[in-house]
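*Asks:* sequence unknown, structure follows:
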């Protein structure tokens, strides 16, 4: 059956205008022409066109206020307010658009759009079409039929409510032909049709269910209640007139039929139409309509079942999850492209297809995708199968080549200048933030996924060539790709949470917060919202007249300088610390706990340009040990069974050890070879005292400069950290470089190399571009220098922890180590190990981690066990 789309033009324009006009002001072109309704109308047309493959398209308009209805009843629609002039101006613009797009439309003198819709949808030709009518006008319900539905735009135009004969029966308990009778009884305020005053919707429906028509109700008036009888007798004439006026004409002079309304989607690409968009500053429509045209050329097939004949040796696979947490959010579909075609597989089909599941888990069918980890975990979560055979990850390859960039499909497609790269924008396709939604049209989603598959096909050889040219292939193959599977292990294992302990800590912290807020208000002698920077700023700087160093800022660094200025400041600082603990680490943690009482954090392999792994939902790496209160949060992370212990294996001072190796500094190397306290050793040499004479203060200063040097600390930065003068801190740095001359040489050589080549590398050829290094701005240039000297160290540390993780995970899977790998935090790996096997298994882990690479200095592992994460430090 052919498909037709009929649009109530006036209704949609009005909806478009009021959905987008804000506070009396709307979108205008640069010439001042209002365009908000025009723009929204065109966007809606685009949405309708792409949601179905319509064979016919027609838009109906009112010809004016004067119609046969106003001739019969001069008060018809008389109470309606005049439309805003901004809206009226845009009706003509919409008609200009329709003409340029060659979308058929009509208006007929003396008739309304409803009548034209009735005429074209109810003639003999229309019976061959499945018809969708776009309108929020309920009068059109009388047109509903086996082949006719009404799609009602809802608030904001983002959703459509479908009304068909069955739904009408559910909501109104009436047949479509009874809608005019319903209006005749109850009236219609929007059209100023009185009906029979005193008869409401419930009574009207009850009467029509019994007597079918208004005429039959009038004929049986003596059988009604005295009140109903009286009302109908007095008002039957106006009731019949209301019914007549509410009845849609099916015999207007409209000459068009649906067979005359064929529409070619490719007309959207007409130069005249694009000029129209440019004229009214709606250039984004040029991009979106190009997308529609591209989609219409799609060859992807929406499959009802998978056939083994589609199994190919090499396959491009895209797993689509509209939202961000693939552990929690449902999989939408999987799209596959290979030599046999391009296929869209919806979730329920995959769940019921043994053939497709066999294809996904069989590693002989090689698969290429974007984000292997997301793909494997989401398939595991949704179908409980272990997908295998993935040989290439475009996301990881892109990260190694463009570490400083945002690693998302749209950005990488733009960098590589992929065909249709502007279309690969999930934010544009699904919406952003609270407006994010899944399009109704499965066909449209399938066509969008085909673009993503085309990206994979087009860029696969490009990325491989670039990896090899940049000498990154071994890093990709030996470190980044295997790391994926270790991260999958950790994410699926998860970390167990003591929910009772969490609840207790949350409640106690809330009590503390309430006490601190009460104390704040007592000191202020007024009610203050401590979470409102504006209120706090007004109180501190306008009422108390405290020193205002940063124009009203109440940031921590400001408040700490004012700590002794007023009794309220220490309380406010404490409140904020406890509030962060409550909101972020306690109350904020509950939403991340799964039904298995575990947190399954998402590890991000492509976020930090140094190669470090980060995590989200929640960010486990933010749970610090430096703050006593935040450290307490670690108590809630426990082993998942009573016989298990939590074990931490942490690289000791790994960055300083890497610095010793890379710089080749003899003094630093010897200190590590002798297994001395490196900070005491540094203090001993700088202050020229024996190791046993090094004071606590001297060691603290040496520790600050040891770690500060790695991050390119300045004399000013060191002075702030140690609370000493800039001159004194510079002298301290100078002495440091005298003691460790090769470190200074390393820094200078690395900066020169970076200035010449534009990048630096880790020991494993992890490359980071540093464009800031040659910037004319001194501040930016010095920032680039700090990146250059630090990245080879941090990058190498990242590579080492990944190598250790890979080897240990492999040993666990091969049953050589009895442990569960459950987390990675900075330079620390966390395990669950049976308490009976602790010493044996920790020794094995230590052996792997300490020998995963060979440096000029030994890698030392700090291993510790406990009942919870807190016990490990």
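*Replies:* Yep, that arrived. Keep in mind that what you see is a predicted model, and the values were worked out from it rather than measured.
*Asks:* switch to C-alpha atoms for all contacts and neighbour counts from now on
*Replies:* Noted.
*Asks:* after the top helix by length along the chain, which helix or strand is next?
*Replies:* Of all segments of type helix in the chain, defined using DSSP state H, the longest is helix 778-813. Under the assignment DSSP states H and E, the closest C-terminal helix or strand after helix 778-813 is strand 820-825.
*Asks:* try this one side by side with the last:
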């Protein structure tokens, strides 16, 4: 019997957070819930090997239960800020994994789980519910099993009717009645006073159901119970309505819930960005078993041509260009066309190492042409011309509009084959990103959403894992179908996406910023940046030596050697042998659910100043630098160029900021001395050249001043004051010269933290002060800068009214949930509403600057090259003879990128390596 696994995504995230508290990534972002969620999810996929899967989520809006009971869930405590921050990442990675997700306005995830369970069983499936919530016990049958996520290495548990009765005292068909009488304090549902779990079980054993209890009970029972059965009958009936799950929600056909094709590159970028290396390795190691759920046979014609056509809906006329005459016809059609969709087929996802296998073109719905370069008999033009050279004029003609999906990749591939493509006018991936920045943007997902087209999955051609092949090894006719479908789908996607861009007033952002940026980024990626292997080797030796020294210090303090990477061994040494808590004058930390001492970084940082703790924290930090950067960077050096060619991604960060991958240069730390030394390994391409770094100064705070128009902030920036000292002085009501370093640090923390929704809880934790002190400081900060408070309030009001926020250039981000009765959702949405205009506007500014600087460099025929963009910084490779000209040019173009209420200021440095330049 085929299996459907239904996951309670919201509950699994909660469970993961409380199981792995305090974990954070290299950027300091909380990551415990994200990591734990993925670990539990992947284990479930591995343990249960489902044929179908669905993940259900709560929405940040009231449900029908709130209408039945206005105080429903009203007594729940405010959620931890670190948990709130991780929910969107959990949803994002679920989509990146290609897992079907469900949420429905007016209902809870539990209702969706129940509906999927009942409808899945009706479809002849065995249903496994991955949740420990007792509410789901009511739908358990012999074919619907509840599977609580196991703890640690404990074996998984599949609970059927017998197990449910053993645990709760009643079978599944009595669970609703039982819950109605017992009530649920966590949901603020009042049951029958005086009746607990045991009494409810006895009553159901005696009467059979709640209706009989309420009808016969007042006559047959005695004393207070008989009285309560009359007094609270309506309360209990309302409780029954509240605890009963809906099973009739529309969830589609359970037998179609298979993972859709996912963007492997985007998934790996996400995992790398969030330091989820163990999850990434686990995915690689477990393939093809995990997340390789294939559609199962549901009819006798599954393997027939009819079934194939139904599954993929391939109705296109996709022609193979396999003769000189056909090639000539293609060229003439391209040259006379009013535009076409273009795609390449290659041997690698890395454009710098990909060999061109073929090209596909489409300019009419349902039609496409595939030009292969690997025919047995080499294809040439009518006069023996090379096929690429033969169609090159059309590809380089700026007056013929080209459309692509992630066309930056194709730009680079063609550039390596001698074609400088021009006329790039539309990219379906970027268009969808601008309209729906929080969704998936790969071609498979877009085709399914807009065209109802199930594309031929790449894995069906190339396979997976060690046995996979490259596109040049696939039979050409199969590639024709696949490549033709890609070009056809891209061409068909452009019109509806253009309509959405117009509907949301995003055409200018697309046409004037994002599309012109494509060739700029492509050139930057092609240029790459040189690294000095000798410096990396030297740094590796230094870090290894430091790790050994730190280990020796720790062992000497402990009086014994032990595994520094084992929490089970580290905890007892620190808190039982050395008693570091006594030395720090603090109480010992809490313990994990398995009984071990907590030894994660946030916990140990509370005991900073104790030699053993300081040494251990440094040991961890240095070890991470060594493995995560120093040893990893050489693997990205291109064998031909000797440089690192990172990828700059326009359609990943929902704020609009660029991200980088392979490697992620944004993750290179610069705060520690060892981290800065990593930047020393990035060097100019040759002798007589230097690296130049141009970094916007405090751009986010300048944008805050621009949007809020707060006089104090604007004046401080106009006067070139130390913004943190000035703010501290305003808050304390003292002269700026009297501000202490401690007061400045507090002001700095709030200045930046206010943009990320920092509350008193987090400020207290960062500064080591009480929550009441932190609360008072934040109140004084807003009192000193009243226009900031006004802007925040106005921004939130507009976001709630319109359901979105906008940046300087109109970049949008949807902000659901501001009016949610769920505190955690409302708090997260509030943070997003405030942060997105600032972050997104910073993204707008740096992208404008990149276009302006790139244009000037070419206008003035400089040999200098823009090679890196990280956060608010641009890095250039520049001949020493052009340094003065470049600095003047860059300052002028970056500071003049946009006219704000306050001046834009750029800090520029130069040097023989990136660290020296910055």
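*Replies:* That came through fine. This is a predicted model, so every value here is computed, not measured.
*Asks:* end to end, how far does stretch 630-648 of the second structure reach?
*Replies:* Distance across stretch 630-648 of the second structure, first residue to last, is 21 Å (CA to CA, to the nearest Å).
*Asks:* repeat that for stretch 653-668 of the second structure.
*Replies:* Between the opening and closing residues of stretch 653-668 of the second structure there is a gap of 18 Å (CA to CA).
*Asks:* do stretch 463-479 of the first structure as well
*Replies:* With CA to CA as the measure, what separates the two termini of stretch 463-479 of the first structure is 17 Å.
*Asks:* whereabouts in the second structure does that stretch align?
*Replies:* Across the second structure, the stretch matching stretch 463-479 of the first structure (TM-score structural alignment) is residues 497-513.
*Asks:* next, the buried residues of the matching stretch.
*Replies:* Along stretch 497-513 of the second structure, the positions that meet the burial threshold by neighbour count (16 or more other CA atoms under 10 Å) are 497, 498, 500, 501, 506, 507, 509, 510, 513.
*Asks:* ok, now stretch 781-789 of the second structure?
*Replies:* By neighbour count with 16+ other CA under 10 Å, stretch 781-789 of the second structure contains the buried residues 781, 782, 784, 785, 787, 788, 789.
*Asks:* state the pair within those residues that is farthest apart.
*Replies:* Across these, the longest distance by CA to CA is 11.2 Å; it joins 781 and 787.
*Asks:* aligned to residue 834 of the second structure, what sits in the first structure?
*Replies:* Aligned by TM-score structural alignment, residue 834 of the second structure pairs with residue 789 of the first structure.
*Asks:* how about the helices in the stretch 51-200 of the first structure?
*Replies:* Remark: helices assigned in the stretch 51-200 of the first structure by DSSP state H, counting those that start in this stretch are 68-72, 85-101, 113-122, 165-172, 179-186.
*Asks:* and the strands in the stretch 351-500 of the second structure?
*Replies:* 356-364, 367-372, 402-404, 424-427 (DSSP state E, counting those that start in this stretch).
*Asks:* one step back: of all the helices of the stretch 51-200 of the first structure, which one is nearest residue 532 of the first structure?
*Replies:* For these, proximity to residue 532 of the first structure was assessed by CA to CA; helix 85-101 is nearest, at 39.8 Å.
*Asks:* residue 455 of the second structure pairs with which position in the first structure?
*Replies:* Counting by TM-score structural alignment, residue 455 of the second structure corresponds to residue 423 in the first structure.
*Asks:* close enough to count as contact, the match of residue 834 of the second structure and residue 744?
*Replies:* No. In terms of CA atoms under 8 Å, residue 789 of the first structure does not count as a neighbour of residue 744; the distance is 10.3 Å.
*Asks:* thinking again about what came up before, of all the strands of the stretch 351-500 of the second structure, which lies closest to residue 83 of the second structure?
*Replies:* Between the strands of the stretch 351-500 of the second structure, strand 424-427 lies closest to residue 83 of the second structure; by CA to CA that is 35.1 Å.
*Asks:* quick one: the closest one to the first structure mean distance?
*Replies:* Taken over the aligned residues, the distance from strand 424-427 of the second structure to the first structure averages 1.2 Å (mean CA distance after the TM-score superposition for the first structure).
*Asks:* which part of the first structure lines up with that strand?
*Replies:* So strand 424-427 of the second structure is aligned with residues 390-393, judged by TM-score structural alignment.
*Asks:* to the chain's geometric centre, what's the distance from the matching stretch?
*Replies:* The offset between the C-alpha centroid of stretch 390-393 of the first structure and the centroid of the whole chain comes to 24 Å, using CA atoms, centre = their mean, to the nearest Å.
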